[in-house]
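[1] quick one, fold the following:
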Amino acid sequence: MRIALGVSYSGSAYEGWQSQLSGNTVQDKLELALAKFAAQPIRTLCCGRTDAGVHALMQVVHFDTPLQRDIASWVRGANTFLPRDIAVQWAREVPDEFHCRGSAVARRYAYVVLESPVRPSVEAGRVGWVYRPLDGAAMRQAITHLIGEHDFSSFRAAQCQAKSPVKTISRIDISERAGTGSKYWRFEFEANAFLHHMIRNIMGCLVAIGQGSYPPGWLAEVRDARSRDAAAPTFSPDGLYFLGPVYEDHYGLPVRTAAYDWLP
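    Predicted structure coming up:
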């Protein structure tokens, strides 16, 4: 049977999702836990590979297995052997034609920024940080230049392996929550797919605009330049969260998990 899992993790301690010789990746830890539970090797595929330091609230993976187990036992069994900062949130049996990456019609990310004169402590590794105030109106005006289908080469990492830089962003939302002498900003992105470092490079530009270094229209100039040299430096991975893929309803897969509920 083919099993899909929804997995959440804090990426701070790991070298990204994809398996490495060091064994210190989320995929390595998940496959080790599944192998211990199943008493045989299990190889997984994921919907979206995350970089070192990037978190996930609902990474979706799938694998094939001949084992006949109660579906809920895949959650309890894997979590028994996983480190405390990785947890399987749900498990579902899916049809053979389901592919965690190929069946996704969209992907969602959030980036959380702490605006504060003092660097983060409790949130260290879990939020990006700026000490200069951000202008929400300017950033909201700027994001209009990214909605729709565009060539996002200016926001693409040199090592990106995507076949095309043309992607379609359907939604970018910016919200804010005031604290005591500080403010949390949440930037939420949804697109059919993303390039390597695309969101972090967009965030670098939005922060520059929010702090007044450039006007909102500069983002259109960066987009049209189709050159990484035109954009701002890549922003920190700390506040980036993979919210998960979007699938067609007939698969019956969850769209949220309990891991979502703490995020500002």
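
[2] okay, CA-based contacts and neighbour counts for the rest of this
    Noted.

[3] now do the helices in the stretch 151-264 of the chain.
    Residue ranges of the helices in the stretch 151-264 of the chain, as given by DSSP state H, counting those that start in this stretch, are 198-210, 218-225.

[4] quick one: list the elements packing against whichever strand in the chain runs longest.
    In the chain, with assignment by DSSP state E, the single longest strand is strand 166-178. Packing partners of strand 166-178 (3 or more Cα pairs under 8 Å, 6 or more residues apart in numbering; DSSP states H and E): helix 136-143, strand 148-151, strand 183-191.

[5] related to what we said a few turns ago, buried deepest among the helices of the stretch 151-264 of the chain, which one?
    Across the helices of the stretch 151-264 of the chain, averaging neighbours per residue (mean count of other Cα atoms under 10 Å) puts helix 198-210 on top, at a mean of 23.

[6] what's the closest residue to residue 190 other than its chain neighbours in contact with, if anything?
    Nearest residue to residue 190, sequence neighbours excluded (Cα to Cα, 6 or more residues apart in numbering): residue 108, at 4.5 Å. Contacts of residue 108 were listed using Cα atoms under 8 Å, 6 or more residues apart in numbering, and they are 188-191, 242-246.

[7] would you do the same for the sequence below? I want to compare the two.
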Amino acid sequence: MPRYALLIEYDGGPFAGWQRQADAPSVQGAIEAALRKLEPDAPTIAAAGRTDAGVHALAQVATVDLRRDWTPFRLSEALNHHLRPDPVAIRAVAIVPSDFHARFSAKERRYLFRLIVRRAPLTIERGRMWQVRQSLDVEAMREGARHLLGRHDFTTFRSVACQSDSPVRTLDRLEITEHPRDDGTEFRFDVRARSFLHNQVRSFVGTLERVGAGAWQPEDVAKALEARDRAACGPVCPPQGLYLAGVSYDQDIFAAS
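    Coordinates of the predicted model:
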């Protein structure tokens, strides 16, 4: 039974998250329904990360075992046909070894968060970015972000509902770039680690926005981290600016796709 890896892009707006749910639409449910149009007994799929409601993906990865020997091109074309009109696309398919797992084989996960400072309400990009109205000091946010890099107990920056056994993680990158636009200024947060806790990235961004707005000082981020107390966290920002931007493995499994 061959194993396939799927490279997936989706708009998280219409979904209650990645994970299949009995009474709400999910990305996993949409893909599994498409797979069962091809193979009625197709099993469940495993993803590199479970994104929350409203969170998007540019390059989610999932694995599935199928009975038929599909060429990657034919499988991606067939799935995309059956996924319409859901805002989910299979960008590529790769045949992978039987011991490859989208989640457990991952070496790094990359998230992008988009925030825009703009007065007028968003229209075209509504649901794609978090909009704030006050100006932000990017250097202050960068200074605050530096306190989060490295290996720490991130209890302060994880949801109380987080099911991970340990709050300890190693944050490899939290880079903030500033992009002036005709209608305002966009800030992009590039966040990378091997694995993340539930709501960790949104907790980071919500806290750093407070630093950029001047409500917090950069050193307050270090104090919050050291507190190891969820109550010490800044506000958790909304999900619509968050994207799962990529997952890395020992090899580029989609290089030949």
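
[8] sorry, back to before: mind reading off the mean deviation between the longest strand of the first structure and the second structure?
    Strand 166-178 of the first structure differs from its equivalent in the second structure by a mean of 0.8 Å after superposition (mean Cα distance after the TM-score superposition for the first structure).

[9] so where is that strand in the second structure?
    Aligned by TM-score structural alignment, strand 166-178 of the first structure falls on residues 168-180 of the second structure.

[10] what does the matching stretch rub up against?
    138, 141-142, 145-146, 148-155, 185-196.

[11] show me where the stretch 51-200 of the second structure has strands.
    Ranges of strands in the stretch 51-200 of the second structure, per DSSP state E, counting those that start in this stretch, are 56-65, 88-96, 108-117, 130-132, 150-153, 168-181, 184-193.

[12] of those, which is nearest residue 231 of the second structure?
    For the strands of the stretch 51-200 of the second structure, proximity to residue 231 of the second structure was assessed by Cα to Cα; strand 150-153 is nearest, at 14.7 Å.

[13] counterpart of residue 140 of the second structure over in the first structure?
    Counting by TM-score structural alignment, residue 140 of the second structure corresponds to residue 138 in the first structure.

[14] my read: that match touches residue 216, true?
    Yes - here residue 138 of the first structure reaches residue 216: they are 5.7 Å apart, a contact under Cα atoms under 8 Å.

[15] out of those two, which sits in the more crowded spot?
    Using other Cα atoms under 10 Å, the more surrounded residue of residue 138 of the first structure and residue 216 is residue 216, with 23 against 18.

[16] could you find the counterpart of that one in the second structure?
    Alignment note (TM-score structural alignment): residue 216 of the first structure maps to residue 218 of the second structure.

[17] got the end-to-end distance for stretch 78-87 of the first structure?
    With Cα to Cα, to the nearest Å as the measure, stretch 78-87 of the first structure spans 8 Å from end to end.

[18] distance of the residue of the first structure most remote from its centre from residue 74 of the first structure?
    In the first structure, residue 68 marks the outermost C-alpha relative to the chain mean, sitting 31.6 Å out by Cα atoms, centre = their mean. For residue 68 of the first structure, the distance to residue 74 of the first structure equals 11 Å [Cα to Cα].

[19] swap in residue 84 of the first structure?
    Between residue 84 of the first structure and residue 74 of the first structure the computed distance is 17 Å (Cα to Cα).

[20] out of those two, which sits in the busier spot?
    residue 74 (22 against 10).

[21] contacts only, for the more buried one.
    Per Cα under 8 Å, 6+ apart, neighbours of residue 74 of the first structure: 34, 91.

[22] before I go, just wanted to say thanks for your time.
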